[in-house]
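Q: please work out how this folds:
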Amino acid sequence: MDAFSDALLDLCAPHLGWAIEQFDVFCSVLPEGAVRIDAGTGVARVGDLELRADLLGTYAEDATFQWAWAKQDMTGSPAIAASLRLREIGELNSVPELTRAMVDLGHSPDPRLSAQHLGLVAAGLLGARGELHYSHGGRSLTFLATDDSDLPVTGPDPARVARALRTGADMLPGARAAEVVNGYATHHGLAARPVAAGLELDLPGDHRVLARIEDGRMTDVAVRGPDGPVDPAPPSPPPIADDPAATFIPAGLFAELARHHASALDRGSAALGDHLAELGWEPGVPPVWDDGVARYGDLFAARAREIGVYLPGPGTWQWSEDDWDGVARLRSAAREHGADRLAADRVALPDSEVQIYIAILLARSAVHLGRARGLARIPTAEGGQRYVAITDTRVPEPASPLDVIREVVLSSAHFLQELTPHRVRYATMRAMVLQYLDAYGFTPYHWGEPRLLVGVRGLHELRVALSHDGTVNHATHGLQGTLA
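A: As a prediction, the model looks like this:
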């Protein structure tokens, strides 16, 4: 939490211990399943569980956190009441992070983790029974707080107190351990006694907690009961609900497709887009399909091969009958990974808001496998999308300026985020980044992993920073030795 002001740190320190304890209890009763909120009614759903909840704010890919009270389309909504209370708390205590509409977290070593810390701090300051966050597209996050009366409220728990106090103290920079312990005691109506080793407090049931503090920092927390030392209960992690689209492609095949994705995006967007722009074609206007030719008006008749057609609702992918090399190689890879259903002529896609992403991933991977020069998406008369590989050699091979490579890495990470299961996110993003950099002659350096991937080419380097959960945070490039 080094990215936060002293005003916020001083304000939240007394609340962190019990807020972490409460968050553990909250997570222990949550079912698996997707998290969503109806902002009009203030009702959140976690799987099949409904909760009264408030929208705290949102975190965006540019490392900014926006409070719900600052969203113009949310004015008057009952779901922003909690964020308004937080603004009042911020005004009373002169806390900039709570009174600014937009909080810039870009200076944090891990902006995504800082956003999650801000959500937990907000729940603690509100005295909420729970805090939730979920992806609302790519690497963005939505944060909720709930005080639903059906949720349990923690008491001073001998099995949870040690981890709660240690975690709270470890999150805070500086010497604030005593504030965490005293705040925890006050919240639960207990008294913390100064002792030679630090602070001591008694819990119900003849349990005693000793928080060892040296130079203001917590070094250990020990809990003893009538029968001796109390073993900490295992933590209750937040329920992870991968989108159905993120579990549709087998992990081994998905990792292979992810390695192709950035290079395919480079061809499909950067190289082809630049060529069409030079010809004067208006961006965003699709070509017309004409049996092996993608016609961009009178400007360019590009030789092309059909990959497949996506049809929405309920959602199917139909492979082309044209046995082009890129398609043949991809379908063969699917069979090798035991994904025969993906190699079938017609593929039934999962019920998901991002099911079309699967079609896009398959099409982009085919483009790279077939060494095509680009990808075009053309509307069909049935309301679907036809994907064609531009094979015309008049479209140049992708160039490799550092600024383009950086943008492709970020765009690819944003797209793959929706399709990547949590458990393999770091491995997937790592494979994508390193494969793409290798294609452009970068030598990888592994000293910064897992939080930093570094590629060096000549006198230049590209750095890709990742969050604690494997999500790509940002990418920078420059001369060696100039990047902090």
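Q: contacts, neighbours, all on C-alpha from now
A: Fine.
Q: regarding the nearest residue to residue 431 once chain neighbours are set aside, what is its secondary structure?
A: For residue 431, the nearest residue in space outside its immediate sequence neighbours is residue 259; the separation is 5.6 Å by Cα to Cα, 6 or more residues apart in numbering. What DSSP: H, G, I helix; E, B strand; the rest coil gives for residue 259 is helix.
Q: next, the contact list for residue 259, please.
A: 428, 431-433, 435-436 (Cα atoms under 8 Å, 6 or more residues apart in numbering).
Q: closest to residue 390 out of those residues?
A: Taking Cα to Cα as the measure, residue 436 is the one of the contacts of residue 259 closest to residue 390, at 20.3 Å.
Q: and the closest one, that one's in a helix?
A: Yes. When classified by three-state DSSP, residue 436 is found to be part of a helix.
Q: that one contacts residue 264, correct?
A: No. Between residue 436 and residue 264 there is no contact under Cα atoms under 8 Å: 9.5 Å.
Q: higher neighbour count, these two?
A: Taking other Cα atoms under 10 Å, residue 436 and residue 264 do not tie; residue 264 has more neighbours (31 against 22).
Q: just checking, that one is part of a strand?
A: No. Applying three-state DSSP, one finds residue 264 to be helix, outside a strand.
Q: quick one, what contacts it?
A: By Cα under 8 Å, 6+ apart, the residues touching residue 264 are 364-365, 367-368, 374.
Q: the residues you listed into CSV, with extra columns for neighbour count and secondary structure?
A: Supplementary listing: these in CSV, determined by neighbours: other Cα atoms under 10 Å; DSSP: H, G, I helix; E, B strand; the rest coil:
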residue, neighbour count, secondary structure
364, 32, helix
365, 26, helix
367, 32, helix
368, 26, helix
374, 28, strand
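Q: downstream of the host helix or strand of residue 103, the next helix or strand is which one?
A: Using DSSP states H and E, residue 103 falls within strand 102-104. Beyond strand 102-104 on the C-terminal side, the first helix or strand identified by DSSP H and E is helix 111-126.
Q: what's that next one in contact with?
A: Under the contact criterion Cα under 8 Å, 6+ apart, helix 111-126 has outside partners 1, 3, 12, 15-16, 18-20, 56, 59, 63, 65, 82, 85-86, 105, 108, 129-131, 133, 143-145, 467-468, 473.
Q: second input sequence below; structure requested for side-by-side comparison:
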Amino acid sequence: MTASFSDQLLTLARPNLAWVCEQLDLFDSLVPAGVVSFDRDEPSVTRSGITLRAHVVGTNALDGTWMWAWANDSYRDSPIAARSGELRELGERTGVPELTEPMPDLNHFPDPRLAADHLLLMCMGLLDARGGAICAVNERGRLFMVVDDPAVPRAEPRPARLTTALRNGAALLPGPALKPVQGWFARHGVDPVYGPGRVEGVLDGGDRVVVTLGDEEVTGVEVTGPGGGAPGCGTAGEQELEGARRSPDAPHRTFPRPLLAVAAREMAFSILRTRAMVQYADDHLAFDGRAPLWDEQAGELRFPGGGLKARRLGSYDAEEGWF
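A: A predicted model of the protein is given here:
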């Protein structure tokens, strides 16, 4: 068993990867990371107080399996699973095994969690979605949603964003770099011109994008204006959400008001004492800027030059977002 998706799925999804990276970059800038919840009947997702139409495509369990929403008893009969059914129909028409198998096993990948993340990006592309969101459910399982709300604009070219998207789109999954580059130009309505190891095209407004290619990577992206100077899209205003529902706390508040009210009273003292601890570690424990190690048995934070007694309050998994 190889550590990859099927050739059928890669062939179908790869042309979308660059523009999906571009779209997701815009989405994440407009809908900041934060608390995520969903309404199965509306259907919608709410992230950082911003509510948008969205649909569940699948779930990823701790055992490394992926279950499509159309096969999941918890979602299959609710409106929120409707678009996952489109993926199954697409898989049946095109012969893609991952889209028609109820519970694909991702354990043959080096990182099953990363494979699930990549599967969400492919779903975004296949469904022409405008964003993606992940919600923690069922004791550390993860639920994957595509956002198809017209309140989220389609990403317009911006020099930094398109450069990153073209590079990442080509590197995301194995295969020729040309396919996601061609897909990106097609997304923006451009008929590109091909040369040895390069693809170039002119965007609306006259900006020129030149992409240089290796076999499986984008080696360079250049964006210039009509006369070879600064590109006009570099000075265009940033896009915005149009008509999305926002709670009074959107988009930046991520903790409940009662918790913030209590924490705020102690925050200044906590910062002061933490600075004092860091200064002590710098003066006496050879602190070199790296995070100390936690010695569970000794009950100490270990610095290069010694330890400080401490009590464990909990743990935080940055990848899963759990405390």
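Q: so what number do they get for TM-score?
A: The TM-score (TM-score structural alignment, normalised by the length of the second structure) is 0.72; 269 aligned residues with a Cα RMSD of 3.6 Å.
Q: picking that back up, so which two of the contacts of residue 264 of the first structure are the farthest from each other?
A: The most widely separated members of the contacts of residue 264 of the first structure, counting by Cα to Cα, are 365 and 374 (11.1 Å).
Q: where along the stretch 1-150 of the second structure do the helices fall?
A: 7-13, 17-30, 82-94, 97-100, 112-126 (DSSP state H, counting those that start in this stretch).
Q: most tightly surrounded among these?
A: Comparing those on average neighbours per residue, with mean count of other Cα atoms under 10 Å, the densest one is helix 17-30 at a mean of 23.
Q: that helix vs the first structure, average distance?
A: By mean Cα distance after the TM-score superposition for the first structure, the fitted helix 17-30 of the second structure averages 0.9 Å away from its aligned residues in the first structure.
Q: what is the orientation angle of that helix with helix 112-126?
A: When axes from the mean of the first three to the mean of the last three Cα atoms, to 10 degrees is applied, the directions of helix 17-30 of the second structure and helix 112-126 differ by 100 degrees.
Q: can you give me the strands in the stretch 201-323 of the second structure?
A: Taking DSSP state E, counting those that start in this stretch as the test, the strands found in the stretch 201-323 of the second structure are 208-213, 218-224, 245-246, 293-295, 300-303, 306-309.
Q: any idea which of those strands gets closest to residue 164 of the second structure?
A: strand 218-224 (8.8 Å).
Q: in the closest one, what counts as buried?
A: Within strand 218-224 of the second structure, the residues scored as buried using 16 or more other Cα atoms under 10 Å are 218-219, 221, 223-224.
Q: ok, so of these, who is nearest residue 93 of the second structure?
A: Proximity of these to residue 93 of the second structure, judged by Cα to Cα, is greatest for residue 218, which lies at 31.3 Å.
Q: could you check how far the closest residue to the closest one other than its chain neighbours is from residue 221 of the second structure?
A: The shortest distance from residue 218 of the second structure to any non-neighbouring residue, by Cα to Cα, 6+ apart, is to residue 167 (5.3 Å). Distance, residue 167 of the second structure to residue 221 of the second structure, using Cα to Cα, to the nearest Å: 8 Å.
Q: give me the common contacts of the two.
A: For the pair residue 167 of the second structure and residue 221, no residue contacts each of them under the criterion Cα under 8 Å, 6+ apart.
Q: residue 185 of the first structure belongs to a strand, doesn't it?
A: No. Looking at residue 185 of the first structure with three-state DSSP, it is helix, so not inside a strand.
Q: residue 56 of the first structure contacts residue 145, doesn't it?
A: Yes. In terms of Cα under 8 Å, residue 56 of the first structure counts as a neighbour of residue 145; the distance is 6.5 Å.
Q: hang on, the earlier thing: ok, the residue nearest to residue 431 of the first structure to residue 477 of the first structure distance?
A: If you measure residue 259 of the first structure against residue 477 of the first structure using Cα to Cα, the figure is 21 Å.
Q: swap in residue 71 of the first structure?
A: In this view, residue 71 of the first structure and residue 477 of the first structure are 33 Å apart by Cα to Cα.
Q: looking at the two, which one has more neighbours?
A: Neighbours around residue 71 of the first structure and residue 477, counted as other Cα under 10 Å, are more numerous at residue 477. The numbers are 19 against 13.
Q: need the counterpart of the more buried one in the second structure.
A: Across the two structures, residue 477 of the first structure finds no equivalent in the second structure, going by TM-score structural alignment.
Q: tell me the contacts of residue 477 of the first structure?
A: So, once contact is read as Cα under 8 Å, 6+ apart, residue 477 of the first structure ends up touching 402-403, 406, 460-463, 483.
Q: and these, which are buried?
A: Buried members of the contacts of residue 477 of the first structure, scored by 16+ other Cα under 10 Å, are 402, 406, 461-463.
Q: what is the burial count for the nearest residue to residue 252 of the second structure once chain neighbours are set aside?
A: Excluding the flanking residues, the one nearest residue 252 of the second structure by Cα to Cα, 6+ apart is residue 48, at 6.2 Å. In terms of burial, residue 48 of the second structure registers 21 neighbours under the definition other Cα under 10 Å.
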